[in-house]
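no FASTA, just this:
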């Protein structure tokens, strides 16, 4: 057989592996996720901009992180339990519908405000919390479905494709949202409405997925009777049965945490991401930086859109050139290095703005794009380690904890950075946070040597 042409060989080694897209169910879910993710970015921009517009305070923008974090703390682990006990497809359909409805309600409060001043602020925060509650149950089910659609050898490639979509949509979405904010007749309200409409793509794809009801083997492993875990939809049973189910769900949840505590490698994947996101995610400061450092109007502008897009640009490039990722064996060490690189990028971002102000804007964006590239590699390796190491009967619960860390960490960062900026200012807060990431991941690597030494079968 003739040797593979050099160009094709180079592409196969470095560009994203698209083999998982040959599976129709995964392809539909992936494409629908791209559409819905793009729409979701409009709300990501609209909520902080609306809060900053109403309050002129990063502290209130950070408060949105707390309102998002509380339902995540409760519902993300519960969502993982539900994904292990019930039909994951049904969970995905119901929660995606809830996400669409919550976006419609955000559109209503912006387009037809029934309250003004502080009352409107609390309405926005409450609706944002509702949206994040649905998201907290939705994400573990989605993550737990993927290993049922693909062979284990394709999981790393599937995760790389997933994070490529996240990178692309979170790059295009904020930039487009920033532009639309300045278009007459569009504004904040329409951004929320677009989010609701695009979520319909995921609802449609989820309906077409094969059923994924827990198996007898998984039920037994959980210590739950199969009749309970495979209860027919709508068969709530008596109050006594509901109470039994609640106790069984609590047992299942505790079993998941016990497994996590005993597995240093899985635990370390979550610790690494918490260090990176809690200390190093400065997005709550973007409206203030755009307004006070870069000169954007308080309602948002082109600088704000580019700030939100910088990390996703790097993430997209990381996903695009991820062909080498499935061949990495020392995945634990790769996570440590990627998290440290993220911290360095964040320090560079804040340092460029602190030293040069508006004239350092493009240098700052380059640093954040580098950070986004590093974070993509960290995310791909951590996701692959989690999906490969966690047993199927616990996979939903592990995905629940994964989502709680991945999505909850930045929400906690919003709160800390928002209030930190009131004391140190936005750029100094950013530099301090990036430095803490580098120090924190070095300490974690020293305390968790099995994680750093982890080697995957490649």
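All right, it came through fine. Quantities reported herein were computed from a predicted structural model and do not represent experimental measurements.

going forward, measure contacts between C-alpha atoms and count neighbours the same way
Will do.

measure the residue lying closest to residue 79 once chain neighbours are set aside to residue 402 for me?
Using CA to CA, 6 or more residues apart in numbering and skipping residues adjacent in sequence, the residue nearest residue 79 is residue 137, 4.2 Å away. Taking CA to CA, to the nearest Å as the measure, residue 137 and residue 402 are separated by 12 Å.

just residue 35 next, same as before
Distance from residue 35 to residue 402, counting by CA to CA: 23 Å.

next, the one to line up against it:
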């Protein structure tokens, strides 16, 4: 066992995330199919997911402050238990209850994610951050492969109650894995919530300001995908629940490959390059898939296409997370991650609204091509930001080169921080 997995605390968090995400993907695939079957409306499906995103926007200040102020493991543990309990009302099957439960789940997830993302660098150390994020991406895609494939099947076999109990079990299993302490520094006290959140916003400077545009575009595109994917599979490809789940889960096959090579790539290139190239490649593959029905509706073609999307997808996720984590201090990382999480959810909600509103007047193919194009624009912006960050860091090295060994060492460390470059030391 090498790299971040040698760290017991990270390994335990990694497994807990895997178990929890299997249940998440079962629910994530099954619920849109359930809502679409119940209403027959793209707009209603979009509304369900927009409602689920709103709590994240409202709770972002509190979530980030709690992640920086409290023991992050304990926060994740409490949230996992609460998520298990909050799923139970889904047994009614009512659309209003579905919306309410999704809103509560989103609120709890808004507390969980900043804590998890802020805790990762604390567990593995700065030199292993990109490799650890790659393993998290590998984990997520393996969970997607299992959970998404199960989602459609479980819904078809046992309905919404079966989906519910799978997810409840996953949250409880994650809580068990998080019950034992990680042995990191505890946190307590601090400034009032609003003031602490505003202090965290001041950390979003330099290259992170450009990342606001990158994250926003990626989220807008993902929001459109969430709404339109089910319609694409059912109407253009003639699929049903099983096909929706299989195509959503097959991306994990490529994602597994991407997760395995991220650590290797991280030792040879910067997080900026990982993010930029992977997003561009993802955009091209997506465009091919969306326009495929003009040529063929053979299911095997889409299995291959969606599988190929998985590799650049997981590499992009690792690159994006590493850029954000490496440009923030541990003391404020929770607030910065929560702010970007809120930004992502807000633009994802906007993408869902646009997809639901424009599906009829513009047509499905036009919207899906737009979705792929947004990723391409995000990739171009990433290259520009990364190039600027490297130029700034290089200028800093030149200015400090003649000021003595201690200054030179300081300059090198500063350059690593500014570039968000991956370490050269093997994991």
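Sure, I can see it. What you see is a predicted model, and the numbers here were worked out from it, not measured in a lab.

on the three-state scheme, the residue minimising distance to the centre of the first structure is what?
In the first structure, the residue lying closest to the centroid (CA atoms, centre = their mean) is residue 407, at 4.7 Å. Of the three states, residue 407 of the first structure takes helix according to DSSP: H, G, I helix; E, B strand; the rest coil.

now the helices: where do they sit in the stretch 201-350 of the first structure?
Assigned helices in the stretch 201-350 of the first structure, in chain order: 216-221, 226-229, 239-262, 264-280, 286-288, 302-320, 331-356 (criterion: DSSP state H, counting those that start in this stretch).

immediately after the longest one, which helix or strand?
Elements were assigned by DSSP states H and E; along the chain past helix 331-356 of the first structure, the next helix or strand is helix 361-389.

okay, the angle between that following helix and helix 302-320?
40 degrees (axes from the mean of the first three to the mean of the last three CA atoms, to 10 degrees).

buried set for helix 361-389 of the first structure?
361-388 (16 or more other CA atoms under 10 Å).

could you do stretch 25-45 of the second structure as well?
By neighbour count with 16+ other CA under 10 Å, stretch 25-45 of the second structure contains the buried residues 25-36, 42-45.

name the nearest of the residues you listed relative to residue 412 of the second structure.
When these are ranked by distance to residue 412 of the second structure (CA to CA), residue 25 comes first, at 42.2 Å.

what stretch of the first structure does the helix or strand containing that closest one fall on?
Here residue 25 of the second structure, judged by DSSP H and E, is contained in helix 8-39. Under TM-score structural alignment, the counterpart of helix 8-39 of the second structure in the first structure spans residues 24-55.

what's the mean deviation for the matching stretch versus the second structure?
Taken over the aligned residues, the distance from stretch 24-55 of the first structure to the second structure averages 1.1 Å (mean CA distance after the TM-score superposition for the first structure).

so which of the helices of the stretch 201-350 of the first structure is the most packed in?
Here the criterion is mean neighbour count by mean count of other CA atoms under 10 Å, and of the helices of the stretch 201-350 of the first structure the winner is helix 286-288, at a mean of 27.

so where is it in the second structure?
Helix 286-288 of the first structure maps onto residues 229-231 of the second structure, going by TM-score structural alignment.

kindly report the same for stretch 122-133 of the first structure.
The aligned range for stretch 122-133 of the first structure in the second structure is 96-107, by TM-score structural alignment.

how much does the matching stretch stray from the first structure?
Once superposed with the first structure, the aligned residues differ from stretch 96-107 of the second structure by a mean of 1.0 Å; criterion: mean CA distance after the TM-score superposition for the first structure.

nothing else from me, thank you.
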